[in-house]
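Engineer: Need a 3D model of the following:
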Amino acid sequence: MRSSKKRYDAEFKRGAVRLADNSEKGDSAIERELGLYQGAIRIWRKALRSDPVDAFPGTGHMKPAEEEMRSLRRELEEVRQERDILKKAMAIFTKDR
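Structural biologist: Below is the predicted model of the structure:
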């Protein structure tokens, strides 16, 4: 039987880190109390320190900067394809002259 992986939302992660930071207990004790895997709070704390606003974008979601980069790359590819089509069309139409 396959066990499903637990997923925690951003607020839970922020709360767990806040609890660990304000508690006299160690991270591992807090992780046991909350039923988390070992090292979860350390990983979440590191993510919060590196990017406090967009630390936990969610499963399948990208950070806004990554989303914009993906969109721009897609748009660039479309523009390149349009350019190549126009080049070929120009070559075809000017060939007969």
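Engineer: Could you use CA atoms for every contact and neighbour count after this?
Structural biologist: Noted.
Engineer: Helices of this structure, start to end?
Structural biologist: 10-22, 27-34, 40-50, 64-95 (DSSP state H).
Engineer: Also this sequence, please, to line up against the first:
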Amino acid sequence: MSKRYSAEFKRDAVSLACSPGRNVTEVARELGISSEGLRGWVRQARIDSGQGPAGAATTDEKAELARVKRELAEVKKANAILLKAAAFVCPERKGAAGVGR
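Structural biologist: Model (predicted):
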């Protein structure tokens, strides 16, 4: 079961892991978190600061993509409802203009 950590906790953990003389495994053990989880946070922090690989999505970009995907799903659902309503109200036009697809 995954735990949710605050942005502040993640930021502090990344800061500790990136400090000189420290490594991710050691810091993760001290904080009682997964070393792989902390490695992911460190990797994402580097991407967010512009030090990641070319084309890697920042946290803000990932959040925007998730928002757009949710919005698209909502629009698709509304469209499906409208198509069903149109087919019910105008059954003779079922095949016209994409109604009933």
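Engineer: could the helices of the first structure go into a markdown table alongside distance to residue 4 of the first structure and mean neighbour count?
Structural biologist: Formatted as a markdown table, the helices of the first structure follow (distance: least, C-alpha to C-alpha, whole Å; neighbours: other C-alpha atoms under 10 Å):
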| stretch | distance to residue 4 of the first structure | mean neighbour count |
| --- | --- | --- |
| helix 10-22 | 18 | 15 |
| helix 27-34 | 17 | 15 |
| helix 40-50 | 17 | 16 |
| helix 64-95 | 28 | 11 |
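Engineer: Tell me the counterpart residues of stretch 31-38 of the second structure in the first structure, please.
Structural biologist: Alignment note (TM-score structural alignment): stretch 31-38 of the second structure is matched to residues 34-41 of the first structure.
Engineer: excluding its backbone neighbours, what's nearest the counterpart of residue 13 of the first structure in the second structure?
Structural biologist: When the second structure is aligned by TM-score structural alignment, the residue opposite residue 13 of the first structure is residue 10. Once flanking residues are discounted, residue 10 of the second structure sits nearest to residue 41: 6.9 Å by C-alpha to C-alpha, 6 or more residues apart in numbering.
Engineer: gap between that neighbour and residue 1 of the second structure?
Structural biologist: Distance from residue 41 of the second structure to residue 1 of the second structure, counting by C-alpha to C-alpha, to the nearest Å: 18 Å.
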